[in-house]
Each structure stands twice: as C-alpha cells, then as structure tokens.
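# Got a sequence here, can you model it:
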Amino acid sequence: MASLARQTRPAFCRCTARTRRSITTNATDAASRLLDTFAGKDVVRKQLLDSNQLQRLSLTLNRKELHPGIDISSEAPAQGTPLPPGYHLVYFTPVGVESELGMDGTDKTFNAGAPFTRRMWAGGKMQFVEGTSLKAGEMVEEWTRLVGATPKKSRSGDEMVLVDVEKEFWGRDGLVVKDQRQVFVRVEAIQPG
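This is a model prediction of the structure:
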C-alpha cells in the first residue's frame, strides 16, 4: 500500500531514529539543539486503528454507545465505524521498552534532554477536518513535527523550554485531525533526602 500522505502532501524526511543528546545545562542550548535536530523533519508512524482499543476507551469513559444507536458494551464496533472526536488519543502510543520512555511514560523524541526531563502540559488545540473521520479498522499515518522550542524562565527564575509539536493524522479521507501540543520541559525536581 502506498503511503497515504504521499497522495496529498509532499514527502518529507522520515526521521524515526532515536537520537542521543548530550547533557545541556541551559534552556537556550537545549532549545537550539532540538531545533537543529528536527528542523524540517517529520516523524511518521503508521497504525491500524483497532476496534478493541476503541471499545475499551469508550467503556473506560463510561460510554456504552460510541454513537447514538451503536451499543459497544458487549462487542467491539464494526470495521469502518467512525471514531468520535478526540478518540485518536488512544492510538500511536510510544513504541519501545521502558528504558526508552520518559519518566512519565511518554515518547522522548521531542524532549530537550537532560537535565530538562520533567514535562508539564502547557496547552494544545485540535482541529477536525469537516466531512472526514478516522475509522475503526483503518490504517492511519501520524505525522509529527517540531514547530518550535523556546527557552523560558519560570516565575521562580528556573530555566525551562517550551516545546511546540504538531501532529497530523491522515487516513483514507486525507487529513482528518491536526493536533497541536505545547509542553514545558523543566529540570527534574530534587527530592528532599
């Protein structure tokens, strides 16, 4: 099967290799290193949108009907069932062993590197393309790119980096979801000993 995204957008670098980052001691250097590493590169992953995973998320959210009249309490939704808005979040979880994940269990690809290892959610926005949907049983591509990395200071004067990432989800309908995320990465808090 040809790349779904190639049908409607130019091919970019498929950057999937993990990079080793040396220890960076200040936010300006950490932000520069991120920008240098990921400038103009997309990380592309593919995943089959499994109906069982969709069912489990819906039931965890106490929703026995995925859509009006579609009871999924005892059986996973049929192939081709549209995902409700936001349900894409249960897919494209990090792939790898525990030692390759961040302290909070997330993918470290766009983290700033030590000592900036503590992630804090800063904000985000999702845009859903009208007339399209991701569907159960569909092979989908997630295109992730670094939009920005900006050195900042907290109220207490501690250095941190604001990391802006944009994810696009492409299915048979073309672009379906644009998911923009911002996180602060800070120096890990020292535990009193």
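
# drop to CA atoms for contacts and neighbour counts, all remaining ones
Will do.

# Identify the residues contacting P77.
By Cα atoms under 8 Å, 6 or more residues apart in numbering, the contact list for P77 reads 51-52, 54-55, 70, 136.

# my bad, should have said K108
Counting by Cα under 8 Å, 6+ apart, K108 touches 100-102.

# what about 7 Å?
Counting by Cα atoms under 7 Å, 6 or more residues apart in numbering, K108 makes contact with 101-102.

# Would you check that F169 makes contact with T144?
No: applying Cα atoms under 7 Å as the test, F169 and T144 come out as separate, 8.9 Å apart.

# secondary structure element for the most centrally placed residue in the chain?
The centre of the chain sits closest to K167, judged by Cα atoms, centre = their mean, with a distance of 6.2 Å. For K167, the host element (DSSP states H and E) is strand 159-171.

# likewise L34?
Judged by DSSP H and E, L34 forms part of helix 27-38.

# can you pull the buried residues of that helix?
Under the neighbour-count criterion of 16 or more other Cα atoms under 10 Å, helix 27-38 has 27-28, 30-31, 33-35, 38 buried.

# again with stretch 36-54
38, 41-44, 49-54.

# Sequence B follows; please return its structure for comparison with A:
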Amino acid sequence: MEVMRIEPQTITHLQEWLGKTETLQDKVTAAPVKALSATLDRSDPTPNDGTFLPELWHWLYFLPCALQSEIGPDGHPKRGGFLPPVPLPRRMWAGSRVQWLAPVAVGDEIERVSKIDSVTHTAGRTGDLIFVLVKHAISNQNGLALIEEHDIVYRDAPGPDDKPVAPTPAPT
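Here you go, the predicted model:
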C-alpha cells in the first residue's frame, strides 16, 4: 500500500479554515445525565433543574445530528464544512485541555462557539499527520462557563502488512 503524502498546496488549502467558527445551542436536560450515571453504575438521583454537571459531562451535549447521507466513512459528519477536508482517512482525538470558569447546570440554555485555531502538518513514525486545534467556548445564561481546546489528528490508513508501532515508554 502506498503511503499518502501531503503536498504543500494541500496544507495551504486546509489553512483556509483558520478562524472558521460554528455556533451551536443546546439545553442541559436530565435524561443524558441520568443515562451516563447508569452507564457508570452510579445511583445518582434524577437531577433537577439547577443540579450542576460533573466536570466533562458537557460532552453529553452538542452532539452532531448529520443525515446518514452526510456522514463520512469515519462515522463523523463529512469534512469540509466546519472542519477542514483533510485527505487523510483516520481521525483521532489527540487530547484536550479544559478550563472551567463557572458551573453548568441542568436546565441551562447553553451555547458553544467553536473556532478552528490551527492546522499543522508534521511527519510521524507512520507517515504524514495533520493536527487541527479546535477551541470551544461554552456559555450559559451567566456568561462564559468553560473553554476547551480539542486536538484532532488525522493520519493515513494502515497498510495490510503494517505492524502497530510500539508505544513510547513513559519517562521514569
């Protein structure tokens, strides 16, 4: 299998997405909180309006609802809308940083403003990698509640004879 190489003009094209924003609204409802509590085998009472979400449970909201015909081969909405049309087929979550400024509670009307903050290219042990940094700002009726930086990495598909790369040992 031939390794896909990213040409400089492709990087230039992908960087046209820098600064692109997407704004979504949602309402913090009890059902997803109750469902995640059950999944985690927690016997939390059904949350009422005003019950604060545990940290990271904001991920229960702003879920994409793309039509089946608008879903790409990776199971996510097709690229080229908000996210740049990176030609590498494998998409992975490479990390996040979250800064909590205020609580988010059941009953809150919330808004997420997402922005493409950077698109960078590097060569890794397995070939070309494209990193996209998305910054999310989530607000409720009281103002800005949290800021999240989300790192997405795109890479080539493995060849049929490729062996997994051994992980780098943690420093001791």
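
# still on that earlier bit, find me the equivalent region of the strand holding K167 of structure 1 in structure 2.
Counting by TM-score structural alignment, strand 159-171 of structure 1 falls onto residues 128-140 of structure 2.

# quick one: that stretch to structure 1 mean distance?
Here stretch 128-140 of structure 2, set against structure 1 after superposition, deviates by a mean of 0.9 Å using mean Cα distance after the TM-score superposition for structure 1.

# from the middle of its chain, how far away would that stretch be?
7 Å (Cα atoms, centre = their mean, to the nearest Å).

# Tell me where structure 1 has helices.
In structure 1, the helices defined using DSSP state H lie at 27-38, 51-60.

# Any chance of CSV for those helices, columns distance to E159 of structure 1?
Formatted as CSV, those follow (distance: least, Cα to Cα, whole Å):
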stretch, distance to E159 of structure 1
helix 27-38, 6
helix 51-60, 37
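
# For L83 of structure 1, find the nearest of those helices.
The closest of the helices of structure 1 to L83 of structure 1 is helix 51-60. By Cα to Cα, the value is 7.7 Å.

# end-to-end on stretch 74-86 of structure 2?
12 Å (Cα to Cα, to the nearest Å).

# Go through that stretch and flag the buried ones.
So stretch 74-86 of structure 2, judged by 16+ other Cα under 10 Å, has buried residues 77-78, 83-84, 86.

# For the helix holding L34 of structure 1, what is the distance to the chain centroid?
On Cα atoms, centre = their mean, the centre of helix 27-38 of structure 1 falls 19 Å from the chain's centre.

# Quick one: residues contacting the residue mapped onto P32 of structure 2 from structure 1.
When structure 1 is aligned by TM-score structural alignment, P32 of structure 2 is paired with Q53. By Cα under 7 Å, 6+ apart, the contact set of Q53 of structure 1 is empty.

# make it 10 Å
Applying Cα atoms under 10 Å, 6 or more residues apart in numbering, we find Q53 of structure 1 in contact with 59, 76-77, 87, 90-91, 136.

# In contact with T29 of structure 2, which residues?
Taking Cα under 10 Å, 6+ apart, we find T29 of structure 2 in contact with 47-49, 60-61, 105-109.

# Go through these and flag which are in strands.
Among the contacts of T29 of structure 2, the members falling in strands are E109 (criterion: DSSP state E).

# Strands along structure 1, start to end?
Taking DSSP E as the criterion, structure 1 carries its strands at 13-14, 41-48, 65-67, 70-71, 116-128, 139-153, 159-171, 174-187.

# Dump those into TSV; add distance to L83 of structure 1 as well.
Compiled in TSV, the strands of structure 1 are given as follows (distance: least, Cα to Cα, whole Å):
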stretch	distance to L83 of structure 1
strand 13-14	27
strand 41-48	13
strand 65-67	8
strand 70-71	12
strand 116-128	12
strand 139-153	12
strand 159-171	12
strand 174-187	11
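
# which stretch among these comes nearest G96 of structure 1?
strand 41-48 (13.2 Å).

# Tell me which other helices or strands that closest one touches.
On a contact count with 3 or more Cα pairs under 10 Å, 6 or more residues apart in numbering; DSSP states H and E, strand 41-48 of structure 1 meets strand 13-14, strand 139-153, strand 159-171.

# To what extent does the longest one diverge from structure 2 after superposition?
Same thing as strand 139-153 of structure 1. Once fitted to structure 2, strand 139-153 of structure 1 is off its aligned match by 0.7 Å on average (mean Cα distance after the TM-score superposition for structure 1).

# The equivalent of D49 of structure 2 over in structure 1 and L59 of structure 1: what is the separation?
Under the alignment by TM-score structural alignment, D49 of structure 2 pairs with Q79 in structure 1. Distance check for Q79 of structure 1 against L59 of structure 1: by Cα to Cα, it reads 18 Å.

# distance of the match of P32 of structure 2 from A76 of structure 1?
Going from Q53 of structure 1 to A76 of structure 1 by Cα to Cα gives 8 Å.

# Now do the buried residues in stretch 57-73 of structure 2.
By neighbour count on 16+ other Cα under 10 Å, the buried set for stretch 57-73 of structure 2 is 58, 61-62.
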